[in-house]
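Student: Here is the input, now give the coordinates:
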Amino acid sequence: MTKYRMETRVFLLAIVVIFINVLILHKTFSGLERENMIDPGGTNHGHSVNSHSMDKYSIFESRLRKLTEVSIDRSVHLEHIYPLSRGSTTLGCQDIVRMTNYRFLASGWTKAVYSAIYNNKTYAVKTVFPQGRDISSCLEEGYLYDKCFYKAAKKLIKEISLLQTLSHPNIIQVFGFCITSDNLYDVSMVTELGDPVELIRLLQMSWEDRLKVAYDITKLLYFMSHNEFGTISINDFRRQQFVRVNGEIKLSDVDDIGFGDPICQTDDDCAVSFPNANFSLRISCQNLKCVGHNEKKNIFNAGRHFTTFLLPHGVPIGLQPLVDRVVHRYSNVTMNTKQLLHLMDKIVRMYGSGSYLNRTGTHIKVLYNKIPYQDLPGIYDYPCRLSLTGSGCTVSVFDLQEAEALCNADEQCLAFVFSNKQSWTGRTLIHMKSGIGNMNPNRNTNLYVKPTS
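Tutor: Got it, this is the predicted structure:
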């Protein structure tokens, strides 16, 4: 009987120990998630995941949980305990070692970013930044350097996993990674190389290029609200979190994204304020969730950092009403991402098809003198406000009639080269010229000379 009681006590004690360990792991994982759920205003929310995407999210969550269970023991290889996706074309440690021409680009709280060349292609390489705010603040709290570096390394590994999981044309693509534990946990990630998104450069772009940025941002927001993992919040929504790769704007930093709308008890728990913008949102609490919180927050921040100043300047007159509507909806968050994307689709479609020109159907006779298969490469170029390029005056037109109208309205334009190339909206590219002479043959272009009288 005594032996039976002893075995019973041991069994109950084991149950208690297991339960305590489960609570500790849950608390640790929740702490890791909260690192990426702090908005710029300092608000900290608990988040939940929509039931329809629970299965996909639980798989992803389990991968993140593994990272929190790893001890500081350097004999443990992080990549074995925290597996990431590695295909046959994924760049690895040996590839990163063979990269050349490393050049420092930028640094943040956790990472340093370099450009490097491998097989004649230039990549971005992100590594842990030893002098970053994350490590320095950890050291100030009295932790050893090894543990502080390890914590920053975990954050970078989590970002690798996030970027591999969230596949979208407007999210930066990961080409490879390296995780070693020879010294400290040395972590490197290889991605597409992009140009920083700077306000001055954005404002210097043509309206068509700015339209593409706004369109790409809207498509990204729609994805963040309609994906297999539930609604996603870009908590640190700033232009610095994005880059442009071959004309496409891409989210490159996913350190501070959160999954699922916040949990709540009442509507008051769902209030969102933006102190710097003197704006607040009231969101209803439904089934213990602030439904639409992440979507509305993303919309407002995207409007504040992109669409509000990108679209109005230089908009064609025929598109002015629709653009004003988009800007207003973004600023006041009175549309969801599906509605905004539908409206942006309409603007892009109208611009590409020329329907915004509101023509009566009356045919206007072409008055310009056409010189077939001729070009003026590199000569008689001049800068203009609408140009798609940094040098010369290259613009897009729907047809020859619009090209003539643009040239007629510009005193400097004496001719234009009508090419067979198209912009991203499908419009034809023309090169406006300030003179004629020294023409070169070109089977892909026609030269049109403005009438003298």
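Student: use CA for all of it now, contacts and neighbours both
Tutor: Will do.
Student: Show me the contact partners of the helix or strand Tyr351 falls within.
Tutor: Per DSSP states H and E: Tyr351 is located in helix 337-353. If you take CA atoms under 8 Å, 6 or more residues apart in numbering as the criterion, helix 337-353 is touched by 211, 215, 218-219, 221-222, 225, 295, 299, 319, 322-323, 326, 329, 356, 398, 425-427.
Student: Kindly write the PyMOL command that selects the buried subset of the residues you listed.
Tutor: With 16 or more other CA atoms under 10 Å as the criterion, this PyMOL line picks the buried residues out of those:
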select buried, resi 211+215+218+219+221+222+225+295+299+319+323+326+329+356+398+425+427
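Student: is it true that Arg385 touches Glu208?
Tutor: No - assessed by CA atoms under 8 Å, Arg385 is found out of contact with Glu208, at 11.9 Å.
Student: Have a look at the two and say which one is more surrounded.
Tutor: Glu208 (23 against 13; other CA atoms under 10 Å).
Student: wait, is that one part of a helix?
Tutor: Yes - using DSSP: H, G, I helix; E, B strand; the rest coil, the assignment for Glu208 is a helix.
Student: Could you also give me the structure for this second sequence? I'd like to compare it with the first:
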Amino acid sequence: MDCWMLLVSLGSRMTKLSRLSIYAVIYLCLCLLANVVLVMVFVMSQRWGDSTPAAAPRGDAQGSSRGQDWDPNSGRLLTCKEIYTIRNLTVIGSGWTKTVYRGLYGNSWLALKTVHSSGHDMASCQEETSICYHRCASKIIKETALLRELRHPNVLKVLGECLPSEDYSPGPPAVGVVAVITELGHPVDMIEILQMDFESRLKIAYDVVSILQHLAHSPLGSLLMKDFRRQQFVIVGDTLKLSDVDDIVLGDPKCISDKDCILEAKSGKHVKSYLPCDAGTCKGYNSLSNAIQAGQHFMRLLIPYGSPKALENTSSDIVNRLLSGNLYSEEVYAEIHRLVRNYSSGSYLKKAEKDIIKEYVTYPGETISDGDFSCQKIASWGCIQSVSSPAEGAWLCSQIPNCVAFILIDQWSWTGRQIAVFKASYKSIKQNKEHTLYIRRGQG
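Tutor: I've put the predicted structure just below:
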């Protein structure tokens, strides 16, 4: 404004100043105006830059507060904007293509998969960086779509994804970062699993056959896991879930004759199975192959050990038939379900074993606070086991030298068996309406 007032003043004194002086003043005013505009543009660009997702991975209070209300079971998927506010990111795994992070969004721990920018696939690519990144990101996008198609309690749940429209550019601030958010699980540790009690390992076996059944009859048809290893799975809570679907093949192999349908596999021993060529496909090929591999990598370590003695032969027979290529996925699914029912019901108990309950006196609504002793590694503070009935509790107590009583408490295992606590004494009897006390006759 001062420039224009100066110009007006100059107009009244045109006769005193030369035309060159007027041009000089106009030039100076224009320069001043340009500088003001540049400063305003810079300030606005800084404000915009601070609000972009690229600056958000540091985590801010506003982003974390928004996540407090988010529930992983709500069905609402996280987007690019929300993904950038995940905090406490820590690498928990990486491969040729992907890097997996553990992070916290609101009150929920999640897994975030993105392209491994320094991995083998990126390092060996000779194209431009954005092209190489897009090629690797396409694998993550494909895997995400497949996980969604295979939605199942034993398949890792997708909780969000970021598919930006911008091309990837390395270095801060990076844009165009492709990521997928899933449930957070931990790797399958077979040493840890072998230390579980039989019922906990039976739960893993139950999950394995549920996955086999789903692969055999998925929404996409019959699926083959070419790389059926424990590394392709994680445990979320106490549930085994399929997490890596990169090597899944859709549909049974194509064929012209039965000669094209010979399945060869190594499961401790060489297995050769002859399958029929039916309507141009090897019928049951994927189902049988998956079952053999599941037997080798899981089932032979899960069910033959620690079961009630009456179920040992059944468990061993299932594993032997699996490893010999004599059980399809649907068949082993039925066998494990039958094993679970037998274990849950206690139908394996003999009449003499059931009759031992007659040697115990029942005290409903009473419990014992002392007399704990250790009878297995997983329960160092007490002897605890699930039972199918009070009769099985009495029989188990009779097999333990220290046991003189047991209590059925108000807790049940995943199979529906009730939890029993075995005791070496019964001096401190107390009231507990949720418990039932059984004391062996002739004690004290």
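Student: In contact with Asp269 of structure 1, which residues are there?
Tutor: Asp269 of structure 1 touches 285, 290, counting by CA under 8 Å, 6+ apart.
Student: can you check Arg443 of structure 1 too?
Tutor: With CA under 8 Å, 6+ apart, Arg443 of structure 1 has these contacts: 373-374.
Student: mind running it again at 7 Å?
Tutor: Tyr373 (CA atoms under 7 Å, 6 or more residues apart in numbering).
Student: What's the match for it in structure 2?
Tutor: In structure 2, the residue matched to Arg443 of structure 1 (TM-score structural alignment) is Lys433.
Student: what about the counterpart of Thr281 of structure 2 in structure 1, how many neighbours?
Tutor: Superposed on structure 1 with TM-score structural alignment, Thr281 of structure 2 falls opposite Lys289. Applying other CA under 10 Å, we find 25 residues neighbouring Lys289 of structure 1.
Student: cool, and Lys430 of structure 2?
Tutor: Neighbours of Lys430 of structure 2 (other CA under 10 Å): 13.
Student: Can you tell me the element it falls in?
Tutor: With DSSP H and E as criterion, Lys430 of structure 2 is part of strand 429-440.
Student: Quick check: buried residues in that strand?
Tutor: 435-440.
Student: Reformat the residues you listed as a markdown table; add distance to Lys269 of structure 2.
Tutor: Shown next, in a markdown table, are the buried residues of strand 429-440 of structure 2 (distance: CA to CA, whole Å):
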| residue | distance to Lys269 of structure 2 |
| --- | --- |
| His435 | 50 |
| Thr436 | 50 |
| Leu437 | 50 |
| Tyr438 | 49 |
| Ile439 | 51 |
| Arg440 | 50 |
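Student: Could you identify the most distant pair in those?
Tutor: His435 and Arg440 (16.6 Å; CA to CA).
Student: ok now do the equivalent of Gly393 of structure 2 over in structure 1, which residues does it touch?
Tutor: Matched across to structure 1, Gly393 of structure 2 falls on Ala403, judged by TM-score structural alignment. Residues near Ala403 of structure 1 by CA under 7 Å, 6+ apart: Val397.
Student: after the helix or strand hosting Ala403 of structure 1, next one along is what?
Tutor: In this assignment (DSSP H and E), Ala403 of structure 1 forms part of helix 400-408. Counting by DSSP H and E, the next helix or strand C-terminal to helix 400-408 of structure 1 is strand 415-422.
Student: Please name the residues that touch the residue most central in space within structure 1.
Tutor: When CA atoms, centre = their mean is applied to structure 1, the residue found nearest the centroid is Leu251 (2.0 Å). Leu251 of structure 1 makes contacts with 170-172, 241-243, as judged by CA under 7 Å, 6+ apart.
Student: What is the nearest of these to Asp95 of structure 1?
Tutor: Distance to Asp95 of structure 1 across the contacts of Leu251 of structure 1 (CA to CA) is lowest for Ile172, with 19.6 Å.
Student: Trace the closest one over to structure 2, please.
Tutor: Structural alignment (TM-score structural alignment) places Ile172 of structure 1 against Leu156 in structure 2.
Student: Number of residues surrounding its match?
Tutor: Leu156 of structure 2 has 24 nearby residues by other CA under 10 Å.
Student: Please apply the same query to the one 10 residues further on.
Tutor: When neighbours are defined as other CA under 10 Å, Glu166 of structure 2 has 9 of them.
Student: And what about it, helix, strand or coil?
Tutor: Under three-state DSSP, Glu166 of structure 2 falls in the coil class.
Student: Okay, strands next: where are they in the stretch 101-250 of structure 1?
Tutor: Assigned by DSSP state E, counting those that start in this stretch, the stretch 101-250 of structure 1 shows strands spanning 111-118, 121-128, 174-180, 186-191, 195-196, 232-234, 242-245, 248-251.
Student: The second one corresponds to what range in structure 2?
Tutor: When structure 2 is aligned by TM-score structural alignment, the counterpart of strand 121-128 of structure 1 is residues 108-115.
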